[in-house]
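In: generate coordinates for the sequence data below:
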Amino acid sequence: MIEVYIDGASKGNPGPSGAGIFIKGIKEPVFLSFPLDSMSNHEAEFHALLLALDYCVKNNLAMVSFRTDSKVVEESIDKKYSKNELFIPLLEKSLKLINQLDLFFIKWIPSSANKVADELARKAIK
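Out: From the prediction side, this is the model:
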């Protein structure tokens, strides 16, 4: 199973942000950093999810297990619901991408187990 670790980071809340993605379980591990606009940390977490899902779809990684240290993201995906209006469009886009995958899991992990994605997210902050 391909494991996808995601993290979002913000310098300030809101502030300049970044997304980090670490993918393992394929021939060569993938390390991605994406600078994001000014946003909250939770928004950055959702953008990291979206960017990772988009990468998986475009690269035919159809059976994936995502890891995130964001309970907000994990619970929103699990319940297919968010009461926060800022997150609803991000959640809807995520669910559409998830539907293009053959198998998708998402699991919450502690920050200590998500260090690579965290470093990639922080590196992306301008």
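In: drop to CA atoms for contacts and neighbour counts, all remaining ones
Out: Will do.
In: run a quick neighbour tally on residue 29.
Out: Neighbourhood size, residue 29 [other C-alpha atoms under 10 Å]: 11.
In: my error: substitute residue 33 in the last question.
Out: Neighbourhood size, residue 33 [other C-alpha under 10 Å]: 23.
In: which SSE is the closest residue to it other than its chain neighbours in?
Out: Distances taken as C-alpha to C-alpha, 6 or more residues apart in numbering put residue 20 closest to residue 33, at 4.7 Å, once the chain neighbours are dropped. Assigned by DSSP states H and E, residue 20 belongs to strand 15-24.
In: this one next, for a side-by-side:
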Amino acid sequence: MIKAYIDGAVAGMEGFAAIGMLVIEHGVQTQKGIPLEKKMDNHQAEFEAFLYLLRYLLDNGKQKELIFCYTDSKLVSESIRKNYTKKEEHRVYLEEALLHLKKFDHFYLDWIPEKENRGADNLAKKALFQLAKKKRK
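Out: Below you'll find the model as predicted:
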């Protein structure tokens, strides 16, 4: 069984972004904080975090595993659950996510409150801070 926590972070309303991913498998944690090179809003960063996780799991051959993924983004969790999003700029993310999800046998995505997602949040914020520092130079 794999538990994964994901989050996105953005500087300002629409600025530089980063994502955080915490994966726990057999008691071993994999932590990733990834700065993103393009500007986006927070919802796009949350989708980016979800897509990064899906690609990571696929690249590591985890399609047959039982996977529980947790996000504090209601937009991402509801969009995946309903296979629908209102905003045009989110459709490309949703379509890619749904395409990847078809490859998994047992993948469950649940919304959790922000306070329960501190690990992924801290990773995303740390990566965002490093990106901001790099951009100032």
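In: circling back: and the strand holding residue 20 of the first structure, how far from the second structure on average?
Out: Comparing strand 15-24 of the first structure with its match in the second structure after superposition yields a mean distance of 0.5 Å (mean C-alpha distance after the TM-score superposition for the first structure).
In: and for that strand, what span of the second structure is it aligned with?
Out: Aligned using TM-score structural alignment, strand 15-24 of the first structure spans residues 15-24 in the second structure.
In: so what's the residue count around the counterpart of residue 114 of the first structure in the second structure?
Out: Under the alignment (TM-score structural alignment), residue 114 of the first structure pairs with residue 117 in the second structure. When neighbours are defined as other C-alpha under 10 Å, residue 117 of the second structure has 18 of them.
In: would you agree residue 117 of the second structure is in contact with residue 8?
Out: No - Residue 117 of the second structure lies out of contact with residue 8 (C-alpha atoms under 8 Å); the separation is 11.0 Å.
In: any idea how far residue 120 of the first structure is from residue 43 of the first structure?
Out: In this view, residue 120 of the first structure and residue 43 of the first structure are 16 Å apart by C-alpha to C-alpha, to the nearest Å.
In: what helix or strand is the residue sitting furthest away from the middle of the first structure on?
Out: Distance from the C-alpha centroid of the first structure, by C-alpha atoms, centre = their mean, peaks at residue 27 (21.1 Å). Using DSSP H and E, residue 27 of the first structure maps to neither a helix nor a strand.
In: contacts only, for it.
Out: Applying C-alpha atoms under 8 Å, 6 or more residues apart in numbering to residue 27 of the first structure gives no contacts.
In: that one and residue 2 of the first structure: what is the separation?
Out: According to C-alpha to C-alpha, residue 27 of the first structure and residue 2 of the first structure sit 10 Å apart.
In: who's in contact with residue 42 of the first structure?
Out: Contact analysis of residue 42 of the first structure by C-alpha under 8 Å, 6+ apart lists 8, 70, 72-73.
In: which residue ranges of the first structure form helices?
Out: Assigned by DSSP state H, the helices in the first structure fall at 41-58, 71-79, 88-98, 115-124.
In: make JSON lines out of these and add distance to residue 32 of the first structure.
Out: Converted to JSON lines, the helices of the first structure look like this (distance: least, C-alpha to C-alpha, whole Å):
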{"stretch": "helix 41-58", "distance to residue 32 of the first structure": "9"}
{"stretch": "helix 71-79", "distance to residue 32 of the first structure": "19"}
{"stretch": "helix 88-98", "distance to residue 32 of the first structure": "18"}
{"stretch": "helix 115-124", "distance to residue 32 of the first structure": "7"}
